[in-house]
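>>> Sharing a model prediction with you, sequence too.
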Amino acid sequence: METLPAHDFSMFALFMQADWVVKSVMIGLVIASVYVWAIIANRLATYARARKAMATFDRAFASGRPLADLRADYAGQEHTGLSAVFVAAMEEWDKSHAAHASTAIGLQSRLEIALDLAVSEQSAELEKRLGFLATIGSAGPFVGLFGTVWGIMNAFTAIAAAENTSLAVVAPGIAEALLATALGLLAAIPAVIAYNKLSADAGKLIARLEGFADRLVALLSRQLDAGKSL
């Protein structure tokens, strides 16, 4: 009885033997997986820096120093997080007073708009690239499944052409196809976990921005009602 040659079931060999459509799916999923981990590392570092910067600014703001002095400390620096919200409010305050438009109701309304815009900009920066994680987390398994279905179709076509249904003939084609599903899950699982974690972290930071904006509006409104300068 003729013995069939041993088949190479290493991942590289399975990839090289796969159909070009399945290869394209695999390559796309590997690239997506690498990008997912790059986003995770970037967001974790960004959120760590944001928390540190917010804590530093919060201590300075709570120290009771005049707002003009606090603004001078941050002049010429890159404004992110709480400092960006603070500078946006101070710029609107200055513009309104320069235009002699510092009525209490009008100025407070403009301050709220300026702060809302600043918070929105900072929120968008914090949530940047999270949408890609959500997309890969939801679509990755289906892309891998597409590659698997396509590969299995080709495997059965080859089996029919060879007129041989032995496991040694069927297994390589099935293994090549299933590798696509494995790669889809390899990209999707960390993407889903990271998206849930990072979305929660971003939500906490955004809530902190919104809370600071409310505190700042209240403080400036009190100073305006009392007729005090910064």
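Everything's here; your move.

>>> hey, let's count contacts and neighbours off CA atoms from now on
Fine.

>>> State the distance from the residue nearest to the spatial centre of the chain to residue 184.
Using C-alpha atoms, centre = their mean, the residue of the chain that lies closest to the mean C-alpha position is residue 130, 2.3 Å off. According to C-alpha to C-alpha, to the nearest Å, residue 130 stands 18 Å off from residue 184.

>>> Ok, residue 177 next?
The gap separating residue 177 from residue 184 is 12 Å, by C-alpha to C-alpha.

>>> Next one: the closest residue to residue 19 other than its chain neighbours from residue 8, what distance?
Spatial nearest neighbour of residue 19, excluding adjacent residues (C-alpha to C-alpha, 6 or more residues apart in numbering): residue 151 at 6.8 Å. Between residue 151 and residue 8 the distance is 17 Å, computed by C-alpha to C-alpha.

>>> Same drill for the two, tell me which one is more crowded.
Ranked by neighbour count (other C-alpha atoms under 10 Å), residue 151 and residue 8 place residue 151 first, with 26 against 11.

>>> For that one, pull up the helix or strand it's in.
Per DSSP states H and E, residue 151 falls inside helix 130-162.

>>> which strands and helices sit next to the helix or strand following that helix?
Proceeding N to C from helix 130-162, the next assigned helix or strand is helix 167-225, under DSSP H and E. Contacts defined by 3 or more C-alpha pairs under 8 Å, 6 or more residues apart in numbering; DSSP states H and E place helix 167-225 against helix 11-17, helix 20-62, helix 81-98, helix 104-126, helix 130-162.

>>> Switch those helices over to a markdown table; also include distance to residue 70.
Below are those laid out as a markdown table (distance: least, C-alpha to C-alpha, whole Å):
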| stretch | distance to residue 70 |
| --- | --- |
| helix 11-17 | 59 |
| helix 20-62 | 7 |
| helix 81-98 | 9 |
| helix 104-126 | 17 |
| helix 130-162 | 33 |
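
>>> Next, the angle helix 20-62 makes with the helix holding residue 151.
Between helix 130-162 and helix 20-62, the angle comes out at 170 degrees (axes from the mean of the first three to the mean of the last three C-alpha atoms, to 10 degrees).

>>> Got another one to weigh against that:
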Amino acid sequence: MQSNSRLRHVILTSALALAPAPAFAIDAALLPRNLSPWGMFLGADIVVKIVMVGLAVASLVTWTVWLAKTIELRRKGSLALQRTRTLEGNVTLAEACARTGDARDAVAQLLQSCAREAELSGGVLDDGLRERIALRLERVEAAMSRQIARGTGVLATIGAIAPFVGLFGTVWGIMNSFIGISESHTTSLAVVAPGIAEALLATALGLVAAIPAVVIYNHLVRGIANYRALLGDASAQLMLMVSRQRDHGHFRLARAAE
């Protein structure tokens, strides 16, 4: 009886010695040491890395455009408002052009274009002159609007495609995770988790790039609309100025810069 107990003890000890190591020990060895965002980036596949770098560059472009266009809108909007207010006083076209000189801001170009048309028309104040001046002012407004809106299209593009680029990185990372499962012949979470985490990081970067781009784009569109409204006010003031000079029967020409 005692010999049978010893035999069973020996068999049990041998079986435990030959048994494979516990799954959690293998999982701990497979887990990467650094699961921070930077560590996951370094451990990601080359395609996922390219996606992440592209999204980081897109985010940098977004904030650069925001800073540049915000400064430009404030500077040009303030100058346009200042010049428009000077047109509201009792001033003639020649005096207004003399004040602007050779300036190349939007309102100055509206003044110069108006004076140029008056000069080409020989000082004849009629309905034809008003129509030609209105056409010139409309063209200058359109040109200045295109100039102030340059760069905003990039924000719209980033906001539209960044989530899909991040999703591509996610799909690629998950695909590599399943390939790793197949090659390791195990369904352990430690094998799957790092690849999925790297893939989800690509999606997060896509959202980080897209959301500010959309918000900044909408903000700049409103600012550009306000700037266009200022140019419209300046054009209206110029048309009123021409109309007043016609009613008063005098119209002095100003030499306009090309």
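That came through, no problem. Everything numeric here is computed off the predicted structure, so don't read it as measured data.

>>> how about the residue nearest to residue 19 of structure 1, what does it touch?
18-19, 22, 173-174, 176-177 (C-alpha atoms under 8 Å, 6 or more residues apart in numbering).

>>> So residue 200 of structure 2 sits against residue 168, correct?
No - Residue 200 of structure 2 lies out of contact with residue 168 (C-alpha atoms under 8 Å); the separation is 10.5 Å.

>>> secondary structure element for residue 124 of structure 2?
Using DSSP H and E, residue 124 of structure 2 sits in no helix or strand.

>>> how close does it get to residue 104 of structure 2?
Using C-alpha to C-alpha, one gets 27 Å for the distance from residue 124 of structure 2 to residue 104 of structure 2.

>>> Repeat that for residue 182 of structure 2.
Per C-alpha to C-alpha, residue 182 of structure 2 is found 67 Å from residue 104 of structure 2.

>>> To which residue of structure 2 is the residue nearest to residue 19 of structure 1 aligned?
Here residue 151 of structure 1 is matched to residue 173 in structure 2, going by TM-score structural alignment.

>>> again, but for residue 84 of structure 1
Match for residue 84 of structure 1 (TM-score structural alignment): residue 109.

>>> likewise residue 161 of structure 1?
Using TM-score structural alignment, the partner of residue 161 of structure 1 in structure 2 is residue 183.

>>> Count the residues that sit near its match.
9.

>>> swap in residue 173 of structure 1?
A count of nearby residues for residue 173 of structure 1, using other C-alpha under 10 Å, gives 23.

>>> so who does the equivalent of it over in structure 2 touch?
Using TM-score structural alignment as the criterion, residue 173 of structure 1 maps onto residue 195 of structure 2. Residue 195 of structure 2 sits next to 44, 173-174, 176-177 when contact means C-alpha under 8 Å, 6+ apart.

>>> which of the residues you listed has the most neighbours?
Among the contacts of residue 195 of structure 2, residue 173 has the most neighbours (other C-alpha under 10 Å), with 25 neighbours.

>>> quick one: residue 204 of structure 2 from residue 52 of structure 2, how far?
10 Å.

>>> hang on, I meant residue 251 of structure 2
Between residue 251 of structure 2 and residue 52 of structure 2 the distance, using C-alpha to C-alpha, works out to 63 Å.

>>> Can you report how many residues lie near the closest residue to residue 21 of structure 1 other than its chain neighbours?
Spatial nearest neighbour of residue 21 of structure 1, excluding adjacent residues (C-alpha to C-alpha, 6+ apart): residue 147 at 7.2 Å. Per other C-alpha under 10 Å, the neighbour tally for residue 147 of structure 1 reads 28.

>>> My read is that residue 147 of structure 1 contacts residue 175, right?
No - in this structure, residue 147 of structure 1 is not within contact of residue 175 by C-alpha under 8 Å, at 11.7 Å.

>>> list the contacts for whichever residue in structure 1 pairs up with residue 163 of structure 2?
Here residue 163 of structure 2 is matched to residue 141 in structure 1, going by TM-score structural alignment. Going by C-alpha under 8 Å, 6+ apart, residue 141 of structure 1 touches 181, 184-185, 188.

>>> Take those residues and map them onto structure 2. Which survive?
Among the contacts of residue 141 of structure 1, the contacts conserved in structure 2 (both residues aligned by TM-score structural alignment, their matches' C-alpha atoms under 8 Å) are 181, 184-185, 188.

>>> Out of the residues you listed, give me the one that has the most neighbours.
Comparing those on neighbour count, residue 184 comes out first with 30 neighbours (neighbours: other C-alpha under 10 Å).

>>> The corresponding residue of structure 2 for it: what's it in contact with?
Using TM-score structural alignment, the equivalent of residue 184 of structure 1 in structure 2 is residue 206. Residue 206 of structure 2 makes contacts with 55, 162-167, as judged by C-alpha under 8 Å, 6+ apart.
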